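1. take a look and give me a structure for this.
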Amino acid sequence: MGKKIRTFCICLFLGFLFTFVVDGVNLWPMPNSLSHGTQSLYLSKDFALWSTYKDGSGILKDGFSRLLDIVREAHVVDGNVTDSLAVLEGLNVVVFSTDDELNFGTNESYKLSIPATGSPLHAHLEAHTVYGALHGLQTFSQLCHFNFTTRIIEVHLVPWIIVDQPRFSYRGLLIDTSRHYQPLPMIKNVIDAMAYTKLNVLHWHIVDTQSFPLDIPSYPKLWNGAYSLSERYTMADAVEIVQYAQRRGINVLAEIDVPGHALSWGIGYPSLWPSLDCRQPLDVSNEFTFNVIDGILSDFSKVFKFKFVHLGGDEVYTGCWNITPHVKKWLNKKGLNESEAYEYFVLRAQKIALSHGYEMVNWEETFNNFGKKLSPKTVVHNWLGGGVAQKIVAAGLRCIVSNQDKWYLDHLTTTWEEFYMNEPLSNITNPKHQKLVIGGEVCMWGEHIDASDLEQTIWPRAAAAAERLWTSFDELAKDPKQVTGRLAHFRCLLNQRGVAAAPLAGPGRVAPLGPGSCYQQ
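-> The predicted model follows:
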């Protein structure tokens, strides 16, 4: 490389660092309200948690332990303390509610303050629930920096006052374990990174046409549809994932996609297929089909405690029913055409879900076809494009936005800037209708994704959407160029924490352009 090019790169890098020093605040997602000073503290080697919260389940204690781990894991903290900096001795946490149940609508707000003076000197974190406190711990972790001269952890720009709460109650990420199996450690890695970005729903698209990897005790032959004996999840595995996520403030939304996308079900129970020549959608004429759905949701209700279950309902090719003699005979007996049978199936599946205490999420085709015939407890999942969310909320139903042109992670040509600027409330101006948009979700479909490329396909683009879903609209940047440096800083922080987040400089999962600083990529 020529000398002039090297000089340019060095200047560019120094410019980046100067931006960081001047701006000072490199938090992601950006809190809704903050103020800070200009002083620095150092973190005591015995930095401790003080709290009167009755932490019977250990969620707060574990969260604090993880805070210390991620703050200290990037470098060996072996420096000597100088007299020029005040010592931050610990974090005093007040949690007002003793209820540690996590579900939709749990209060996630918090207030974090770090004074510049005091003896002893403590940071203070207040939250209504322990899950708000976990978010405060994540924010605190991003305020901690390793000083390479003193080799200690410092907190800069004190005093800090941060008052924060999420913009939307539902901030989701979908992973697909049917197209490619994802090992439990990889799912846990994704959950950890979700906690760093304050996403709070893992949408687990467990099964699909290609495979059925989950053990269903009520119908144990279903997981005969797994790719192999080793590419399976036991119910104990599912419990592990749910508990691991819950202790990080994340709900797990389980999905069975019916009646389409279900060919794998028939590997273990062939009678679920209309015929050997026509294997999906599931056989609407067979009572056994609904017995199986009832058994699955009964087993789900013992493990997946989130308020919602996802019943799919998209991309249903009903022509299969019309060309299968026994199904055609049933249609004629019931006086139903193909479209009406599709409606019958979706609404009956919803009733089964309701009987197990769930409210339902369905993909938008169900609304496009049946509208207000859906249960009023339906959340419609918009994915096909713009314009539908407005119709959903105008009809009085709730909506999750995942429009594929902006929030599908498997679309590798979609840039982080497009993820950042995608607005769930676009063209929805009525305040009552806006409240029916409960949030949004980025989707990591798995046709070309396995454990080798999952993380770099998700991050940092999912983090861009996470700020859109967390930070109030008034505080969001109107131009993604305004946040490029801050997101680059966060992407490098993810790397330092062991998350294989891809560079910003390109769409999808791209490799670094060449040698250089993490902050330039």
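2. only C-alpha atoms from now on, for both contacts and neighbour counts.
-> Will do.
3. N92 in helix, strand or coil?
-> strand (DSSP: H, G, I helix; E, B strand; the rest coil).
4. ok, now how distant is it from L137?
-> From N92 across to L137, the span is 11 Å (CA to CA, to the nearest Å).
5. residues near the closest residue to E154 other than its chain neighbours, how many?
-> Leaving aside its sequence neighbours, E154 sits nearest to Y42 (CA to CA, 6 or more residues apart in numbering; 4.1 Å). For Y42, the tally of surrounding residues (other CA atoms under 10 Å) stands at 24.
6. what's in contact with stretch 450-457?
-> The contact list for stretch 450-457, computed with CA atoms under 8 Å, 6 or more residues apart in numbering, reads 180-183, 186, 190, 409-410, 412, 444, 499-502, 508-509.
7. list the buried residues in it.
-> Judged by neighbour count using 16 or more other CA atoms under 10 Å, the buried positions of stretch 450-457 are 450, 454-457.
8. again, but for stretch 475-489
-> 476-477, 480, 483-489.
9. to check against the first, give me the structure of this:
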Amino acid sequence: MFAKMLLRVVLLGICLGFCSRVEGIDLWPMPMSVSYGKHSLYLSKDFGLVTEGSKYPDGSGTLKDAFLRVKDVIPNGHVLDGSLPSSGVVAGLHVVVLSPNDTLNYGIDESYKLLVPATGSPIYAYIEAQTVYGALHAMQTFSQLCSVNLDTRTIKLSLAPWSITDQPRFSYRGLLIDTSRHFLPLPIIKSVIDSMTYSKLNVLHWHIVDTQSFPMEIYSYPKLWHGSYTSTERYTMADALEIVKYAQRRGVNVLAEIDVPGHALSWGKGYPSLWPSANCQEPLDVSNEFTFKVIDGILSDFSKIFEFRFVHLGGDEVDTSCWTTTPHIQDWLKKNKMNESGAYEYFVLRAQKIAISHGYEVINWEETFNNFGKKLSPSTIVHNWLGGGVAEKVTAAGLRCIVSNQDKWYLDHLDATWQGFYMNEPLVNITKTEQQKLVIGGEVCMWGEHIDASDIHQTIWPRAAAAAERLWTPLEKLAKDPKLVTSRLARFRCLLNQRGVAAAPLAGLGREVPIGPGSCISQ
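-> You can find the predicted model right below:
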């Protein structure tokens, strides 16, 4: 049935003169293939969802809920009570999902086709996707085809007929949030997840704990969250499950991180024996078997909540001086014929084995590769952050890589411009196909030292959107000069504002105030 509809739409497109150009198209991120016409349509007041012919039963309501969310954001909060014309009215969205499975994880098929004919009786927009998550992306694209016409008080869909074929360039398109430096309330985390879907980011990297605080409940070791700032700035395991399920229904994976052995002073607030000593509290005590029992307990609890294929174990910025100045650790090093660098390697590799025993593949920050890359588990993903050129070395060694080089993709660097975010290419200098495949994607990082619930959205957006197009859109479709996408990104930033996301102006650096009175698009 859908194949016949597809053929009909294609023939209509030929008859009505599809254009292959993309100038003036305000979609973000830009799809793989776009063609369009010149006709205006209007959404019916009873615009509905049709799933006839779909193999996806939607028992969880994922598809229906996504449709209702998209339908809700399209009017941008306006009350529209205008009269519709007698023709050119889109009655609904016909979605066909070819797979009955809605299991979300890395590598899921996110491709889709979106077709909007210019004529018909009635007119339906059509989505075909292999998985429900491809359909969710298609709905977001459809929402950007629609605009509010306040002269007629209707929803207008211009330039029909549309034919869009789309799929992501990279399977991993991430955003890191940091809940250790500042606690982020659950509604804020949920709002960040919602905002990610608008630009098709699909991994929320949750840097849960760090030196400053341990806000997460751990059933196996309940005193760990004594390291929280206050008794109210904590997440229960039920809270964590709520975030995971909320994200999954929106096509977003949640990557949990515990950063070991450094960045873990807060662990000892509940269990002081994890510290090398009372006066030298970081990194975690490598000589203490209890340290690894706690890590095992955390990852055991995580495996019941965080269903993503990967877990992040950190491994960065490890200052081993506490190990070399604490007598009992000195004795342990001598007994095991290790120096401090050997102990660092031992800790990381043992933590990896624990994670693997719980069914995870491990992500580590790049220092682990820089120091002992050949010893890492072959399934390790190396997370670049220090600078450029790392992905080239990691993939040459046969390991996978995520790109987050801090000079371009760290959102807390307020002097990092959206232009730099857009032009940062994960595959720079990687020419061999087999190495390119090992770069699974990239991630923008919202570290929380100077960011909390009051300013997180304007610090993330619109710069994260610039990186999102780099990670989604085919390389040949990306602009060679960011000036060519300024107008389109400005309109997307205004769309975010209309949807309640406090995205900052494009002018100037990150998180700046508007330049003065004027239209949103001019800021």
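10. of all the buried residues of stretch 450-457 of structure 1, which two lie farthest apart?
-> Spanning the widest gap among the buried residues of stretch 450-457 of structure 1 are D450 and Q456, at 10.9 Å by CA to CA.
11. follow-up on the earlier one: which other helices and strands contact the helix or strand where the residue nearest to E154 of structure 1 lies?
-> Applying DSSP states H and E as the criterion places Y42 of structure 1 in strand 39-51. Counting contacts by 3 or more CA pairs under 8 Å, 6 or more residues apart in numbering; DSSP states H and E, strand 39-51 of structure 1 is packed against strand 86-95, strand 152-158.
12. which of the ones you listed sits closest to S119 of structure 1?
-> strand 86-95 (9.2 Å).
13. mean per-residue distance, that closest one to structure 2?
-> Aligned to structure 2 and superposed, strand 86-95 of structure 1 gives a mean residue distance of 0.6 Å (mean CA distance after the TM-score superposition for structure 1).
14. which bit of structure 2 covers that strand?
-> Aligned using TM-score structural alignment, strand 86-95 of structure 1 spans residues 88-97 in structure 2.
15. just stretch 206-215 of structure 1 next, same as before
-> Counting by TM-score structural alignment, stretch 206-215 of structure 1 falls onto residues 208-217 of structure 2.
16. repeat for stretch 174-192 of structure 1
-> Stretch 174-192 of structure 1 maps onto residues 176-194 of structure 2, going by TM-score structural alignment.
17. so how far is the matching stretch from its chain's centroid?
-> 13 Å (CA atoms, centre = their mean, to the nearest Å).
18. buried residues in it, which are they?
-> 176-184, 189-190, 192-194.
19. okay, strands next: where are they in the stretch 151-300 of structure 2?
-> Secondary structure of the stretch 151-300 of structure 2 by DSSP state E, counting those that start in this stretch: the strands cover 154-160, 162-166, 172-178, 203-207, 253-257.
20. do the same with the stretch 401-523 of structure 2
-> Under DSSP E, counting those that start in this stretch, the stretch 401-523 of structure 2 gives strands at 439-446.
21. picking that back up, what's the closest of the contacts of stretch 450-457 of structure 1 to F370 of structure 1?
-> F370 of structure 1 lies nearest to M444 out of these, by CA to CA, at 27.2 Å.
22. please consider this matter closed, and thank you.
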